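S.K.: my questions concern the predicted model and sequence given below.
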Amino acid sequence: MRRIGVVVNPIAGMGGRVGLKGTDGKVAEAREKGAEPRAPDRARAALESLAEVGDGITLVTYGDPMGASLVRDAGFEADVVGKPRNEDETTSEDTRAAVRAFVDAGVDAILFVGGDGTAVDVAETLDALADETPILGVPAGVKVYSSVFGVSPRAAGRIVASFSETERAEVNDIDEDAFRGGEVVTELRAVATVPVAEQRQSAKQLGGGTVETLAEGVADSVEAGVTYVLGPGSTVGAIKDALGFEGTTLGVDVWRDGEVLVEDAAEADILDILGERNVIVVSPIGGQGFVFGRGNQQLSPAVIRQCDLEVVASRRKLDDIGTLRVDTGDEALDEALRGWLKVRVGRHERRLVEVR
């Protein structure tokens, strides 16, 4: 019988849709902007998937809001081994305490729900204990750069219930203050034991290539009266340059008829400014292939449903990725987006790529 420790960071991802690019130190501000918890829904999806394939599994968890009720709601008897010091405002130390309790309880794997910061808390705690319990993340944070996550919540549930082999993978984190200022500063924080699985995401690749011709092609094709929602990243940043403005490197900007309507927009800003016809322009994350759900949660299901989609990428990036992925948090929308998609790779050239 496999014993799995389950811990949820309840505030993970709250800053994404309101444009904060992270939640570390920004919980109060995120709530003031109307942010709602994202992690519980992600945890439910993972636990439902785990329950579908996980015969003979016992779940060990932490007190609410870090797992107990979510585990019970999924149909499991919760073996609760501790609780956070303050239910209204959990901290990274609560996550670390949960991991120590899981090790004491003899779990065979740890399933955590959060982003890179949560992954660091879990991995560093195991390092300090010289423990090699396998870990797997349910992606719920704004930043999900590490290769210790499932490609979706449901994938994470399936993997942790059924894996048979493990390997070592990197846990990376970025400086959120630098990230909010438009700079990606990554740091290798730990190397963790993880399940071997095709549905585990790769680490994000930060390298790029020349995209000037691609950017010029997009700029040449813009249409009057159309609202363009321009996502984060260096590739779309080149398009912003071609349109004549600097924009926010790691945020979402909205442009129409030669005018920047909103810079560094949150979900609500985008919804307020959309017109009769709208186009989202995004580039997949290098190495991982995510079009939606990693670092661009401002592009929510409500936004996506009102827009056409233009995906752009260099040929080299597509060669490295192979396939594209989506993880919007809305399973019906994810399914609608899957299939074959024409990705712009040059001024006029496009390539058919599968979205899984």
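M.R.: Perfect, I can see it now.

S.K.: can we go C-alpha only for contacts and neighbour counts from here?
M.R.: OK.

S.K.: now residue 168: which helix or strand?
M.R.: Residue 168 belongs to strand 166-174 when elements are defined using DSSP states H and E.

S.K.: any buried residues in that strand, and which?
M.R.: Of the residues in strand 166-174, those buried under the neighbour-count criterion (16 or more other CA atoms under 10 Å) are 169, 170, 171, 172, 173, 174.

S.K.: can you pull the contacts of the residue lying farthest from the centre of the chain?
M.R.: Here the centre of the chain is the reference, and by CA atoms, centre = their mean the most remote residue is residue 224, at 33.0 Å. Listed by CA atoms under 8 Å, 6 or more residues apart in numbering, the contact partners of residue 224 are 256, 257.

S.K.: please name the residues that touch the nearest residue to residue 333 once chain neighbours are set aside.
M.R.: Setting aside the residues directly before and after it, residue 333 is nearest to residue 301 in space (CA to CA, 6 or more residues apart in numbering), at 7.1 Å. If you count contacts by CA under 8 Å, 6+ apart, residue 301 has them with 328, 329, 330, 333.

S.K.: can you show me the helices along the stretch 251-356 of the chain?
M.R.: 267-273, 301-304, 315-321, 331-337 (DSSP state H, counting those that start in this stretch).

S.K.: one more to weigh against that first structure:
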Amino acid sequence: MHRFRLGLVINPLAGLGGSVGLKGSDGVAEEALALGAEPKAAKRMMQALEVIKGYQGEIEIITASGVMGEDAAKALGFTTRVVYQTPEKTAALDTHAVVNALLKETLDLLLFAGGDGTARDVYSVFEKAAIDEKLPVLGVPAGVKIHSGVYGITPNASGKVVKMLLDGELVSLMTAYVMDIDEVAFRQGNVRAKRFGELLVPAEPRYVQAVKMGGKEVDELVLADIAADVIQQMEDELYIMGSGSTVAFVMEELGIDNTLLGVDLIQDQTLIASDLTAKQLLEMTENKPTKLVITLIGGQGHILGRGNQQLSPELIRRIGKDNIIILATKTKLKALEGRPLIVDSGDPQLDSELCGYYKVTTGFHDYVMYQVANPDL
């Protein structure tokens, strides 16, 4: 019997900057660790592998030693073969080296955990090796910014795609864009997305995310109506203002400086603190009534887990789903073509608890009921 040969790569630095408000991890991993960030990429990969745990006898995992793959796979009982020795301190060059080693093997699928920077690393190795797009790849989302279309919508969803392949289901393949942004500009509040190339991915639209649609809403009258509704209903409790241009418009209407790509805290329509980390948010909202104002990622539908990892599972549980205020123009909602909103908090149990119908503010005293329903749950 042919054993499914799964190439596995974990970028242990991916996502480190998210919870501590650094907007990414490229070149700031040590700073993030010093601020108390905890590596989560291995945990995210294990969530994906958990879905196929019952297939250990049918899979051979080919990977790097230690934190770049072997540890996570072995912890779940998979047979592994190591083709790269992971150094004590890892860098992007190690991702390149692991992928290079894996391309010398005959793989059925390359599964990697990371963010857009990791996807770029994988793509660059494929490009240099002149891979003829016959090897499919799939990302397990573990980064701060995930604009690329090569990732599952959640780690669990990535695992479900692999399970479909193992079950022999007819899974089409398609090319998807690898996107990334300039993190230096990103930290200054400017989004400059760039398409770097394409990778071949399993085409399963329920589980594989779309490329993020960028750009500020053009209909400022609608945004002004949304902002007016939120402001009218504000009480004297704390409000956590999430990232994104729709929430930024509310801050603009309040006359408050806003961290476009971060998370701010306001009370009585006054700025309390800006660009907060996950730890700071927990400390500043402890034992205080708090509401969360967020919007969705255009084209993808994520409301948690894309660019706002400062909103930790502990914080979301404390706030409660009834105190989550979702803002979106009807244009953005229609662009989802009926797909649900998605939560990828890092805690699958919480994601399940957050599913259901929400009142989404789409104008002044104008709301629609829209479903949060991760297809992989």
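M.R.: Yep, it's here. Keep in mind it's a predicted model, so treat the numbers as computed, not measured.

S.K.: could you point out which of the helices of the stretch 251-356 of the first structure sits nearest residue 13 of the first structure?
M.R.: Comparing these by their distance to residue 13 of the first structure (CA to CA), the top pick is helix 267-273, with 13.4 Å.

S.K.: who are the packing partners of the closest one?
M.R.: Packing partners of helix 267-273 of the first structure (3 or more CA pairs under 8 Å, 6 or more residues apart in numbering; DSSP states H and E): strand 259-262, helix 301-304.

S.K.: where does the last one end up in the second structure?
M.R.: Helix 301-304 of the first structure corresponds to residues 313-316 in the second structure, going by TM-score structural alignment.

S.K.: stretch 6-23 of the first structure too?
M.R.: Residues 8-25 of the second structure are where stretch 6-23 of the first structure aligns, with TM-score structural alignment as the criterion.

S.K.: now the helices of the stretch 251-356 of the first structure in CSV, with distance to residue 220 of the first structure?
M.R.: Converted to CSV, the helices of the stretch 251-356 of the first structure look like this (distance: least, CA to CA, whole Å):
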stretch, distance to residue 220 of the first structure
helix 267-273, 23
helix 301-304, 23
helix 315-321, 20
helix 331-337, 26
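
S.K.: ok but residue 140 of the second structure is inside a strand, no?
M.R.: Yes - assessed by DSSP: H, G, I helix; E, B strand; the rest coil, residue 140 of the second structure belongs to a strand.

S.K.: next, the distance between the ends of stretch 258-278 of the second structure.
M.R.: Criterion CA to CA, to the nearest Å; first-to-last residue distance in stretch 258-278 of the second structure is 17 Å.

S.K.: equivalent range in the first structure for that stretch?
M.R.: Under the alignment (TM-score structural alignment), stretch 258-278 of the second structure falls on residues 247-267 in the first structure.

S.K.: check contacts around the corresponding residue of the second structure for residue 167 of the first structure.
M.R.: When the second structure is aligned by TM-score structural alignment, the residue opposite residue 167 of the first structure is residue 174. Contacts were defined as CA under 8 Å, 6+ apart; by that measure residue 174 of the second structure touches 200, 201, 202, 203.

S.K.: give the equivalent position in the first structure for the second one.
M.R.: By TM-score structural alignment, residue 201 of the second structure lines up with residue 194 in the first structure.

S.K.: just checking, that match touches residue 166?
M.R.: Yes - applying CA atoms under 8 Å, one finds residue 194 of the first structure in contact with residue 166, separated by 5.4 Å.

S.K.: shared neighbours, those two?
M.R.: Shared contacts of residue 194 of the first structure and residue 166, defined by CA under 8 Å, 6+ apart, are found at residue 134.

S.K.: if we can go back for a sec, quick check: the match of residue 167 of the first structure vs residue 213 of the second structure, distance?
M.R.: The span separating residue 174 of the second structure from residue 213 of the second structure equals 19 Å under the rule CA to CA.

S.K.: what does residue 234 of the second structure align to in the first structure?
M.R.: Using TM-score structural alignment, the partner of residue 234 of the second structure in the first structure is residue 222.

S.K.: so its match sits in a strand?
M.R.: No - checked against three-state DSSP, residue 222 of the first structure lies outside a strand; its state is coil.

S.K.: how many other residues sit next to it?
M.R.: Applying other CA atoms under 10 Å, we find 16 other residues in the vicinity of residue 222 of the first structure.

S.K.: in three-state terms, label residue 193 of the first structure for me.
M.R.: Three-state call for residue 193 of the first structure (three-state DSSP): strand.

S.K.: what sits against it?
M.R.: The neighbourhood of residue 193 of the first structure, defined by CA under 8 Å, 6+ apart, consists of 132, 133, 134, 135, 166, 167, 168, 169.

S.K.: so who does residue 274 of the second structure touch?
M.R.: Residue 274 of the second structure makes contact with 258, 259, 262, 263, 264, 265, according to CA under 8 Å, 6+ apart.

S.K.: which of the residues you listed sits closest to residue 92 of the second structure?
M.R.: Within the contacts of residue 274 of the second structure, the smallest distance to residue 92 of the second structure is 24.9 Å, found for residue 262 (CA to CA).

S.K.: distance of that closest one from residue 274 of the second structure?
M.R.: Between residue 262 of the second structure and residue 274 of the second structure the distance is 8 Å, computed by CA to CA.

S.K.: now swap in residue 158 of the second structure and tell me
M.R.: In this structure, residue 158 of the second structure and residue 274 of the second structure are 34 Å apart, going by CA to CA.

S.K.: counterpart of residue 74 of the second structure over in the first structure?
M.R.: Counting by TM-score structural alignment, the partner of residue 74 of the second structure is residue 72.

S.K.: three-state assignment of that match?
M.R.: helix.

S.K.: count of residues packed around the nearest residue to it once chain neighbours are set aside?
M.R.: Distance criterion CA to CA, 6+ apart; nearest residue to residue 72 of the first structure, sequence neighbours excluded, is residue 78 at 5.9 Å. Residue 78 of the first structure has 21 neighbouring residues, counting by other CA under 10 Å.
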